[in-house]
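attaching a predicted model along with its sequence, questions to come.
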Amino acid sequence: MTDERDMYQTSHLRIVPRRHWGRWIAAGVVCLLLAALVRAFINGKIEWNYVGQFLFSQSILEGLVNTILMTFAAMAVGITLGVIFAIMRISENPVLSTIATGYVWIFRGAPALLQLLLWFNLALVFPKIGIPGLFEWRTVDVMTPFVAAMLALGIQQGAYTSEVVRGGLLSVDAGQYEAARSIGMGQLLMLRRIILPQAMRVILPPIGNELIGMVKTTSLASVIQYSEILHNAQIIYYANTRVLELLLVASFWYLSAVTVLSIGQMYVERYFARGIQRLKAAG
């Protein structure tokens, strides 16, 4: 009877969802700030016709191509070195492990801009490179802005990537290593066929983020006269003094490149996650 009486007394009440006033106020403040920012750009001293004029100019598009080329070249060097030094780092050979640790320590510790300048000025230390008596080249001819930037950014990236790969290798269950050894697999075959495919799920997201970060890091190469987006934009605004307009053009293309790579990263991660999703569905 008591339960029926309670139900009768509360049946006329209406359920009202909780009001999240704080969320609405915060959202309103953010919208107002964004509107003020957009208004400042619209009403600012920006000649938008210059933005449209140079958005698809040949110099800017050439810089975009060079930026993408440098991104993938440096990442190819970085991933190759990262895998090699990650394997050396987990090796039972103390010499290889120490060398890998020293590599990570040195190249993660030195700023990317410093490494760019060191490689570009390598001729001050080694005027010639090659094998004496067989073939030699002048270092200043070999160490072009492209080569210097690729080596500096790629080698530094390798130090970061090696830690990502090492973390991925260590995330694989120890039983997988033991099972591979029990059927007579060698170290390299085991890594290629058993360990790395399982570690990719852990390795890919940070590698994808580093690839996206590399697009923006290539802008540092402008200090050694590598013809990427920012460098070409600077050359133009040095001539016409439209600094902000050309920086907006460069920002647009950096954002576009990052957006495309982010979409690609999403599909690649989804591909390697299919096996895990099937396991969860089966469980």
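That came in fine, so what should we check first?

for the rest of this, base every contact and every neighbour count on C-alpha atoms.
OK.

looking at the protein, which helix is longest?
Taking DSSP state H as the criterion, the chain has its longest helix at helix 58-89.

let me know the helix or strand that the residue nearest the centre of the chain is in.
By CA atoms, centre = their mean, the chain has its centre lying nearest to residue 210, at 2.0 Å. Assigned by DSSP states H and E, residue 210 falls within helix 196-217.

can you give me the buried ones in that helix?
Neighbour counts over helix 196-217 (16 or more other CA atoms under 10 Å) mark 196, 198-205, 207-208, 210-212, 214-217 as buried.

contacts for that helix, please.
The contact list for helix 196-217 (CA atoms under 8 Å, 6 or more residues apart in numbering) reads 67-68, 71-72, 75, 161, 164-165, 167-169, 171-172, 254, 257-258, 261-262, 265, 269, 272-273.

circling back to that earlier point, can you give me the buried ones in the longest helix of the chain?
Of all the residues in helix 58-89, those buried under the rule 16+ other CA under 10 Å are 59-61, 63-64, 66-89.

endpoint to endpoint, stretch 218-227 covers what distance?
10 Å (CA to CA, to the nearest Å).

for stretch 137-153, that is, sorry about that
End residues of stretch 137-153 are separated by 23 Å (CA to CA).

any buried residues in that stretch, and which?
For stretch 137-153, a neighbour-count test (16+ other CA under 10 Å) marks 139-140, 143-153 as buried.

then stretch 91-106?
96-97, 100-101, 103-104.

kindly report the same for stretch 244-253.
244-250, 253.

quick one: which of those residues is nearest to residue 109?
The closest of these to residue 109 turns out to be residue 250 (CA to CA; 29.0 Å).

try this one next to it:
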Amino acid sequence: MDVLLDNSDLYVRGFVTTLQLFALSAVGSLVLGAFLAMLRVSPVPVFRSAGSLYVTVVRNTPLTLVFLFFAFAWNLLEIVRISFFTAAVTALTVYTAAFVCEVFRSGINTVPVGQAEAARAIGLTFGQTLGQIILPQATRSVFPPMVSTLIALLKNTTIAAGFSVFEAGGIRQNLSERGEPVLEGLLWVAAIFVLLVIPLTLLQRALEKRWSVAR
């Protein structure tokens, strides 16, 4: 307990940044992932191919390489210079969006094809069919796995510590510099992460129970 209390400033600052990274990246990845999912199920072959290419490339690229690109290579392009924090949010968003896309797509696939055919028969456009018919029905099966994706995102934020962003993953180095017992400090980091994940896990279980889809 002494390690936690004596270095409370490190833990507070680190986990505040972690939560900021998580919140911004979660919103960004949900928006981008939903857009990619629409491309993946689009009736236009070019859009489907573009969405499939994005998901295939990003999902098979290590997250560390995505961080390297946005933290260092992006500014070399001299388009818009971004800070390390912004680079971390962008990297997490771009990477997680590929997984969010597949969650959305799997949820859309649980809706019977006849629903879309009936919507087209009464004259609804693709956008109207997706927004008014498909997505509302897919919501039940989408939320539980989406929470799992967000939990993975929360844990992935620790990679930002290797790219000049002080968050929970950077607490270890600072404890070492202060001469504090690193192992005990890391145990507190792990414990706090567990406390952060528990509400998401409880939410996931509640949604699974409430919106369980009969197979």
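That came through fine. Being a predicted model, the structure only gives us computed values, none of them experimental.

just to revisit the earlier point, from the buried residues of stretch 244-253 of structure 1, which land in helices?
Among those, the ones falling in helices (DSSP H) are 244-250, 253.

from those residues, which single one is nearest residue 189 of structure 1?
Distance ranking of those against residue 189 of structure 1, using CA to CA, places residue 253 first at 41.7 Å.

the residue in structure 2 that the closest one lines up against and residue 18 of structure 2: what is the separation?
Applying TM-score structural alignment, one finds that residue 253 of structure 1 aligns to residue 192 in structure 2. Distance, residue 192 of structure 2 to residue 18 of structure 2, by CA to CA: 11 Å.

can you pull the contacts of the counterpart of residue 77 of structure 1 in structure 2?
For residue 77 of structure 1, the aligned position in structure 2 is occupied by residue 28, per TM-score structural alignment. Counting by CA under 8 Å, 6+ apart, residue 28 of structure 2 touches 93, 97.

for structure 1, what spans make up the strands?
For structure 1, the strands defined by DSSP state E occupy 128-131, 135-138.

show me what the last one is packed up against.
Read it as strand 135-138 of structure 1. strand 128-131 (3 or more CA pairs under 8 Å, 6 or more residues apart in numbering; DSSP states H and E).

residue 262 of structure 1 maps to what in structure 2?
Using TM-score structural alignment, the partner of residue 262 of structure 1 in structure 2 is residue 201.

burial check on its match, number of neighbours?
15 (other CA atoms under 10 Å).

likewise for the one 3 residues further on?
Using other CA under 10 Å, residue 204 of structure 2 has 18 neighbouring residues.

before we move on, the earlier item: will you turn the buried residues of stretch 137-153 of structure 1 into JSON lines that also has distance to residue 131 of structure 1?
Listed next are the buried residues of stretch 137-153 of structure 1 as JSON lines, based on distance: CA to CA, whole Å:
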{"residue": "139", "distance to residue 131 of structure 1": "13"}
{"residue": "140", "distance to residue 131 of structure 1": "16"}
{"residue": "143", "distance to residue 131 of structure 1": "16"}
{"residue": "144", "distance to residue 131 of structure 1": "20"}
{"residue": "145", "distance to residue 131 of structure 1": "23"}
{"residue": "146", "distance to residue 131 of structure 1": "23"}
{"residue": "147", "distance to residue 131 of structure 1": "19"}
{"residue": "148", "distance to residue 131 of structure 1": "20"}
{"residue": "149", "distance to residue 131 of structure 1": "24"}
{"residue": "150", "distance to residue 131 of structure 1": "23"}
{"residue": "151", "distance to residue 131 of structure 1": "20"}
{"residue": "152", "distance to residue 131 of structure 1": "23"}
{"residue": "153", "distance to residue 131 of structure 1": "26"}
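
which of the residues you listed sits closest to residue 29 of structure 1?
Of all those, residue 29 of structure 1 sits closest to residue 153, with 40.3 Å by CA to CA.

the closest one reaches residue 110, doesn't it?
No. Assessed by CA atoms under 8 Å, residue 153 of structure 1 is found out of contact with residue 110, at 11.2 Å.

and the gap between the match of residue 253 of structure 1 and residue 74 of structure 2?
For residue 192 of structure 2, the distance to residue 74 of structure 2 equals 33 Å [CA to CA].

coming back round to it: between the buried residues of stretch 91-106 of structure 1, which is nearest residue 240 of structure 1?
Of the buried residues of stretch 91-106 of structure 1, the one sitting nearest to residue 240 of structure 1 (CA to CA) turns out to be residue 104, at 43.6 Å.

structure 2: matching residues for stretch 92-112 of structure 1?
The aligned range for stretch 92-112 of structure 1 is 43-63, by TM-score structural alignment.

pull the residues that contact the matching stretch.
Here stretch 43-63 of structure 2 has contacts from 36-37, 39-42, 91-92, 94-95, 98-99, 101, using CA under 8 Å, 6+ apart.

repeat the analysis, applying 7 Å as the threshold.
Stretch 43-63 of structure 2 is contacted by residues 36, 39-42, 95, 98 when judged by CA atoms under 7 Å, 6 or more residues apart in numbering.
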